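*Asks:* what follows is a predicted protein model with its sequence.
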Amino acid sequence: MPQRAVLRLVCDTDYVQLGAGDVIAHLSNPAFDAATFEIWGALLNGACLAVIPRQAVLSPSELAAALDRHGVTTLFLTTALFNVMARDAPRALTGRTVLFGGEAVEPRWVAAGLSHGNPGRLLHMYGPTEATTFATWHEVRVVDPDTSSVPIGRPIANTEVYVLDRNGEPVPCGIPGEIHIGGPGLAIGYLGRPDLTAERFVGHPFVSESGKRLYRTGDRARYRNDGAIEFLGRLDDDQVKIRGHRIEPGEVEVALRALPQVRDAVVAVHGDTAETRRLTACVVPSPGPTPTPAELWRELRRTLPEYMVPGAIVLLAAMPLTPNGKLDRRALPDPVDLAEQRTGFHVPPQNPLQQMIAAIWEELLGIRNFGVRDSFFELGGHSLLAAQMMDAVERACGVKIPLTLLFTQPTIAGLAAAIRRRTRASAASITAVNAAGSRPPLFFLHGDFTGGGFYCIPLARALGDDQPFYAIHPHGLDGHAVPESIEAMADERIRALRRMRPTGPYVLGGHCNGAFVALEIARKLVEQGEEVPMVVLLDAKAPQRAASASRSIKTAKTNPVPQVPATPGAINPGHGKRDMFARYRAAVASYEPAPYSGRVVVLRSETTRDRRPDLGWSLLGAGVETYTIPGDHHSSITRHVAETAARIRTCIETADSP
């Protein structure tokens, strides 16, 4: 690349004016051609260069904070990163000159960046590395809601751009052709590849001066009626752009076939957007021991840059062929099922926290049938998706985990354990998830002493801002000893509840084992004269001793039930999770609930096998209502949290206060 090409890019140009008062963000990998604009744009114009750490670049919230901290005025974002910022942190664009490009755009995110981000200037840039970063520009002021593209505009200063047909003649407006670029921004050629240089850098057909050349980009485009150029994609070659890098899948196939463990390989591109697009490889192993995908990835990384390594590898016995003996690409396995074929056996999520993380992975990666021990990166994840995933986990769980953790613990099990460690220091038995709102507060015993009860955050959010929500943690999770009876657990939690809210009304709820303690708290509060409009029991079967309690319902209405004293014995949580489980099982098995005449709402998941419609709770009183919610024991409070919350909210709204 000659020096004049860099000067033409950043000095005395028309698309941007840089000066001593500017701060340019350095976000790109130094090997990426956008770094040329960032570094030399600052140094050759007396501006400041703000070097943003890689970890911050990959986290929308951290990047926004870093841009503010450094006072950045100008920045370039790849299209994929721009989409993420427009969606998750649009304020990072506000007031700044924002350049974006590198692959086909999605108009909806450009419109979102404009309306929600309100940048000072928003410039859509186009240009291959061979023309030194940028060749055309288009200032985006408005995005037509019906458009399918955003123009790449007109040539930047000191640059020639033509759209030519197969005969090298200019095409009229509306007719597709190939983009050719000329001017002082052209590279000298490809190092050590005179054949490729001669193929791509051709003589200038419109200038008689010797040595003048045009670069054939291989990109299709057409002129609009207003003279702006509209990008249409690649020509008939196999080049694709993934995360700003131009890739030929054939090169990856050659690298795979060069491995002794591989007899044949086909590489395809899956995903429709800049964020979801990734390489997937189908491999037929050579005779002998079958290689694992992990072994193939390890070998490929010796010869290919990371962005060319397929995100997914599936092993096949043979390539599917058409009746004519040609490769039948349409018969290749669906990439949604690649993970299952790649790793075979999976450990499913074990608790609601792992379920929540799995749902986020499924949405981002677009695949199913993976386990909690499968690697995010081996499932097709990359650094940009990793940043989105960690942000989504933070929003769902309310706990911030550094992105670097994912590179040492890239599994659902590892992330869930890290989240638990981050919250273990807190000894609070009740957490105010949402303290605001005018409705009677819901005190919810989440019962999740393995996952931490983080599903309460999206549940509270789905219930609405006007519904106060307090998560009551099970004993052992909060660092305190585990009482031996449900009654003793209820007594301790009532003391904590009254410290936080001395008087009612109280709405109680509980999931799984938490339902027993919730009902017992409600019964005790009513006996103490407090208002309990409703108790919600989520997917919990009535204890075995409930039948004996039902025989006392009539006498209980006239004779107060004596308080059951708390059992003095308690197990220390430090004795281990297995002992804690045993103590809970024993407490539930010995729990003989007293009759309860208040309103009880039972929500049973649709996969519950118990034949009793009310799961046995009507034995305790007449005021039991039963509703079915979608999902199973875990997914009803994670994947289907919106439907579950809607049912709870409706029940709260119709609750009659005593």
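*Replies:* Okay, I see it. Numbering: from 1, shown residues only.
*Asks:* use CA for all of it now, contacts and neighbours both
*Replies:* Will do.
*Asks:* can you count the residues close to Ser605?
*Replies:* 22 (other Cα atoms under 10 Å).
*Asks:* I figured it hits Thr626, correct?
*Replies:* No: with contact defined as Cα atoms under 8 Å, Ser605 does not reach Thr626; the gap is 10.7 Å.
*Asks:* against Leu603, how distant is Asp656?
*Replies:* 18 Å (Cα to Cα, to the nearest Å).
*Asks:* also Pro630?
*Replies:* For Pro630, the distance to Leu603 (Cα to Cα) stands at 10 Å.
*Asks:* so which of these two has more stuff around it?
*Replies:* Neighbour count, other Cα under 10 Å: between Pro630 and Leu603, Leu603 has more, with 25 against 18.
*Asks:* please, which helix or strand holds that one?
*Replies:* Assessed by DSSP states H and E, Leu603 sits inside strand 600-605.
*Asks:* for the very next helix or strand once past that strand, buried residues please.
*Replies:* Per DSSP H and E, the first helix or strand lying C-terminal to strand 600-605 is strand 624-629. For strand 624-629, burial by neighbour count (16 or more other Cα atoms under 10 Å) applies to 624-629.
*Asks:* included below, for side-by-side comparison, is a second structure:
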Amino acid sequence: MAQDRADIVQIISEIWEELLDVDVEEDDDFFDLGGYSLLIVNVVTEARKRGLELSSNDLYTHKTPAALAAALGTPAGAREQVAPADPDFSTVWETGLGPLETEPTPTLVPLAPEGTGTPVFTFHWGTGNVRFMAGLVDSFRGERPAYGLEMVGMWGRERPALSLVEIATRYLREIRTVQPEGPYLFVGPCAGGRIAYEIARQLRDQGQEVAVLAVVNTMPPGSTELDPAWGLRELYDFRLASLRERFGVPDLLTDQERLMRGMVEIAWLDEHVDPADLHWRQAVWAAGIFAQEHYEPRPYDGEVTVFQLAEHADRPAADWGRVAAATETHTHESAGTLPLLRDPEFARALAKKLASHPA
């Protein structure tokens, strides 16, 4: 392992220069240079390849090559003493209940159950919540009822599955309590697009019709921006570190109210979440991302309607044609998933797609 300060500065600087395509000095701030949360995954991966035991929290806490060199030259135990005092992943995960300890909790949420005709089902995004969609489904559902699927563990301590196929199978059972037979109409925002894809694939294998499979700012299965070698603990630690940076909250426990209010404002949390569940919710996030990262997709023989951001339009990794028999793509100038869901142009296009199938 490289221990010399100058060696560590050089390694870190070289990695940043490669990833950010800028010249790096030892006192340059990673985020001022254009770094962002997901890129930290690449920094950590590359640093470990070169013999540095770097964590995501190290990079959030020590933002320059010089500061990182000083920190990495300190014994790991000493570094941990100055880190925020969040409960570790094992402590949080142990508070959860497995299948032998609790009855399964419902994941199906009525978003707009009134209406007639074939219902629309929408799926939770990466944070696991879907109830925020209740304020959005009227823009595209027409007269149809609308339901959401939220992740296991949102309102209780049931541990979520770590397999996307198992997650999809469970959601499908609940969908069929409302609609036993096709044709089905699915809308999957962000991470929910992959869940919708796997459910649609299972239904097609069973001879059922999926009339609409719409994914919203979702990268196709098999592509990733995270390191699949990371386990639950690393994903959880990354999540906590990214929350501290995004919301400017150095201590998640001391500033918990401000943090949770900020997360509600961008629909990462539902309202009325118990503050005691904050870290549990991040462990649930880690479980969901782990399932996504380890999902091995099989081909889908139907059509996928893709609503993508313009910034992803030319990325080969964003091509749904790699996994689906047919695609219909709509490109929008939006700043992210939530702005896209709120975009009237998107709503009109999705409503038109849904309306093309008899109610």
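*Replies:* Great, that's in hand. In this text, all values refer to a predicted model and were calculated from it rather than measured experimentally.
*Asks:* so after superposing, what's the score?
*Replies:* Once the chains are laid over each other, their TM-score by TM-score structural alignment, normalised by the length of structure 2 reads 0.51; 204 aligned residues with a Cα RMSD of 3.0 Å.
*Asks:* next, count neighbours for the spatially closest residue to Leu232 of structure 2 that is not a sequence neighbour.
*Replies:* Spatial nearest neighbour of Leu232 of structure 2, excluding adjacent residues (Cα to Cα, 6 or more residues apart in numbering): Ala286 at 5.8 Å. Ala286 of structure 2 has 25 neighbouring residues, counting by other Cα under 10 Å.
*Asks:* ok, Gly288 of structure 2 next?
*Replies:* 25.
*Asks:* kindly report the same for Ala281 of structure 1.
*Replies:* Ala281 of structure 1: 25 neighbours (other Cα under 10 Å).
*Asks:* do Val254 of structure 1 as well
*Replies:* Val254 of structure 1 has 14 nearby residues by other Cα under 10 Å.
*Asks:* residue range for the longest strand along structure 1 in structure 2?
*Replies:* Longest strand in structure 1, counting residues (DSSP state E): strand 213-223. Alignment note (TM-score structural alignment): strand 213-223 of structure 1 is unmatched in structure 2.
*Asks:* now do the SS call for the residue lying closest to Gly128 of structure 2 once chain neighbours are set aside.
*Replies:* For Gly128 of structure 2, ignoring the flanking residues on the chain, the nearest one in space by Cα to Cα, 6+ apart is Met151 at 4.7 Å. With DSSP: H, G, I helix; E, B strand; the rest coil as the basis, Met151 of structure 2 sits in coil.
*Asks:* Met151 of structure 2 corresponds to which position in structure 1?
*Replies:* In structure 1, Met151 of structure 2 lands on Pro474 (TM-score structural alignment).
*Asks:* OK, contacts around its match?
*Replies:* 429, 445-449, 514 (Cα atoms under 8 Å, 6 or more residues apart in numbering).
*Asks:* just tell me what Val306 of structure 2 corresponds to in structure 1.
*Replies:* For Val306 of structure 2, the aligned residue in structure 1 is Val602 (criterion: TM-score structural alignment).
*Asks:* go on, Val130 of structure 2?
*Replies:* Checking with TM-score structural alignment, Val130 of structure 2 has Gly453 as its match.
*Asks:* quick check: that match is in a strand.
*Replies:* No: according to three-state DSSP, Gly453 of structure 1 belongs to no strand; its state is coil.
*Asks:* my guess is it contacts Met356, does it?
*Replies:* No: checked against Cα under 8 Å, the pair Gly453 of structure 1 and Met356 is beyond contact range at 10.8 Å.
*Asks:* the residue lying closest to Ala432 of structure 1 once chain neighbours are set aside sits in which helix or strand?
*Replies:* Leaving out its chain neighbours, the residue that sits closest to Ala432 of structure 1 by Cα to Cα, 6+ apart is Tyr470, at 4.5 Å. Here Tyr470 of structure 1 sits within strand 469-472, counting by DSSP H and E.
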